[in-house]
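> A structural model of the following input is requested.
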Amino acid sequence: IKEIEVDYKYDVVFEDNLLKKASVIIGVDDKPYADIITNRTDQTYLITKNKKKESVIENAIHYATIVLYFKEPIGIDSCYSEQDGSFNTIVPLGNHVYKKINAKKHENVYYYEGGYLQKAEIDGGLIKFEIVAEN
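Now for the predicted structure:
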């Protein structure tokens, strides 16, 4: 077993219920791993990964993955992944529990109470972990 340190820095801004910009910087063992930027320009979004133009998204983005940590996704069936510039599927499982399936088919499960996240089971590919809210 090898111990690694992974640092995530998210800076996500919504304005008038639309994603305005997102910046995700990931470091592994104090070394840069990924730098993903999403910027809204007029009616589209420009996605840049590691300083290279990756893609353009033409649809408005109203819900992003980071919001799952703060607000129950009632009536939401997809969310934008600030981490990789793709869209994830959200499946309601009942009883305020939701499954998020990302582009690599990894599944995370989110548990809410009173509209707030209580627990999340995260499949990060190489690692799996759980986040539990402190009361």
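> going forward, measure contacts and count neighbours with C-alpha atoms only.
Will do.
> just the strands in the protein please.
Ranges of strands in the chain, per DSSP state E, are 6-15, 18-28, 31-41, 44-49, 52-57, 78-81, 86-94, 97-101, 107-113, 116-123, 128-132.
> Following up with a second sequence; could you model it the same way so I can compare the two?
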Amino acid sequence: MLLKSFKPVSFVITVFFLLLGSSLNCFSQTKTNKYDIVLAGFTIGSMQADKTTSPKAEDYQLHSKVEFWFFGKIHVEFLQNVNFKNGQLMKATTKSDSNRGNFVTTVNWNKDHYDVDANSYKFHNEESIKQAVYGTPAKLYFQEPKNGDELISENFGMLTKVIELEKGVYEIDVNGNTNTFYYEGGILQKVVLENNLKNYSIKRRVD
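I've put the predicted structure just below:
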């Protein structure tokens, strides 16, 4: 009875789809890191960072939401998508929605330069970048940098260089504000971001 109920065609089809699913997983993998956003000791929001890797491309997404009171309620939602191919930055899009306005910044590789259209609160930049670049701040959430690494700020469309302050501690200047990244064992633990109103931190969440 067991032999009669065995269906070779059905078995082969099942194995095929199992192998196909396994193969697809090998070609594209996503890693997720979660963070709390902290201001003056209070958690005011959260951020999720995703990295999706395939044989020739890397895609990064940062998504955060913040709400706090500063002479009125302030709400900010931030979404950033960054694409690398063969190690080089190809495209970055940053969207921020807030009660101070909604802004979009794009950085796109165009043959031999990056077209920049950067917009944020009281800031606009359209100066192109005439060189290939292989890093951005979004990458730093998954990879410890090296001293002297050159990055493009996705939000402002400007070049910046990584400065190593000490082992595991790195600094970049973004449009006149300093962002400091702290690593332990190659894993990002905290980012301290300088702000005109008040410095705040992005801290790794361990669930």
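> before we move on, the earlier item: among the strands of the first structure, which comes closest to Y69 of the first structure?
Across the strands of the first structure, Y69 of the first structure has its closest neighbour in strand 116-123 (5.9 Å, C-alpha to C-alpha).
> Mean deviation, that closest one versus the second structure?
With mean C-alpha distance after the TM-score superposition for the first structure, strand 116-123 of the first structure departs from the second structure by a mean of 0.9 Å once superposed.
> Find me the equivalent region of that strand in the second structure.
Here strand 116-123 of the first structure aligns to the second structure at residues 187-194, judged by TM-score structural alignment.
> contact partners of that stretch?
For stretch 187-194 of the second structure, the external contacting residues (C-alpha atoms under 8 Å, 6 or more residues apart in numbering) are 140-144, 177-183, 199-204.
> Stretch 81-93 of the first structure too?
22-24, 36-38, 47, 64-66, 76-80, 98-103.
> Just the buried ones among those residues, please.
22-24, 36-38, 47, 64-66, 78-80, 98-102 (16 or more other C-alpha atoms under 10 Å).
> Identify the residue nearest K49 of the first structure in space, chain neighbours excluded?
I36 (4.5 Å; C-alpha to C-alpha, 6 or more residues apart in numbering).
> show me the contacts for the equivalent of that neighbour over in the second structure.
Aligned counterpart of I36 of the first structure in the second structure: T105 (TM-score structural alignment). T105 of the second structure is in contact with 92-95, 116-120, 154-157, counting by C-alpha under 8 Å, 6+ apart.
> from those, which is closest to G45 of the second structure?
For these, the nearest to G45 of the second structure is K95 (16.9 Å; C-alpha to C-alpha).
> Leaving out chain neighbours, which residue sits closest to N195 of the second structure?
N177 is the one closest to N195 of the second structure (C-alpha to C-alpha, 6+ apart), at 6.7 Å.
> got a list of what that neighbour touches?
Shown in contact with N177 of the second structure (C-alpha under 8 Å, 6+ apart): 193-195.
> and the nearest residue to Y111 of the first structure once chain neighbours are set aside, how many neighbours does it have?
What sits nearest to Y111 of the first structure in space, not counting adjacent residues and going by C-alpha to C-alpha, 6+ apart, is V97, at 4.6 Å. A count of neighbours around V97 of the first structure, defined by other C-alpha atoms under 10 Å, yields 18.
> hang on, V97 of the first structure packs against Y110?
Yes: checked against C-alpha atoms under 8 Å, the pair V97 of the first structure and Y110 is within contact range at 5.6 Å.
> In the second structure, which helix is the longest?
helix 8-27 (DSSP state H).
> so how far is it from its chain's centroid?
33 Å (C-alpha atoms, centre = their mean, to the nearest Å).
> Same check on stretch 73-88 of the first structure?
That offset, for stretch 73-88 of the first structure, works out to 7 Å (C-alpha atoms, centre = their mean).
> Compute the distance between the most centrally placed residue in the second structure and A92 of the second structure, please.
Centre of the second structure computed as the mean C-alpha position; nearest residue by C-alpha atoms, centre = their mean is A138, 3.1 Å away. Counting by C-alpha to C-alpha, to the nearest Å, the separation of A138 of the second structure from A92 of the second structure is 10 Å.
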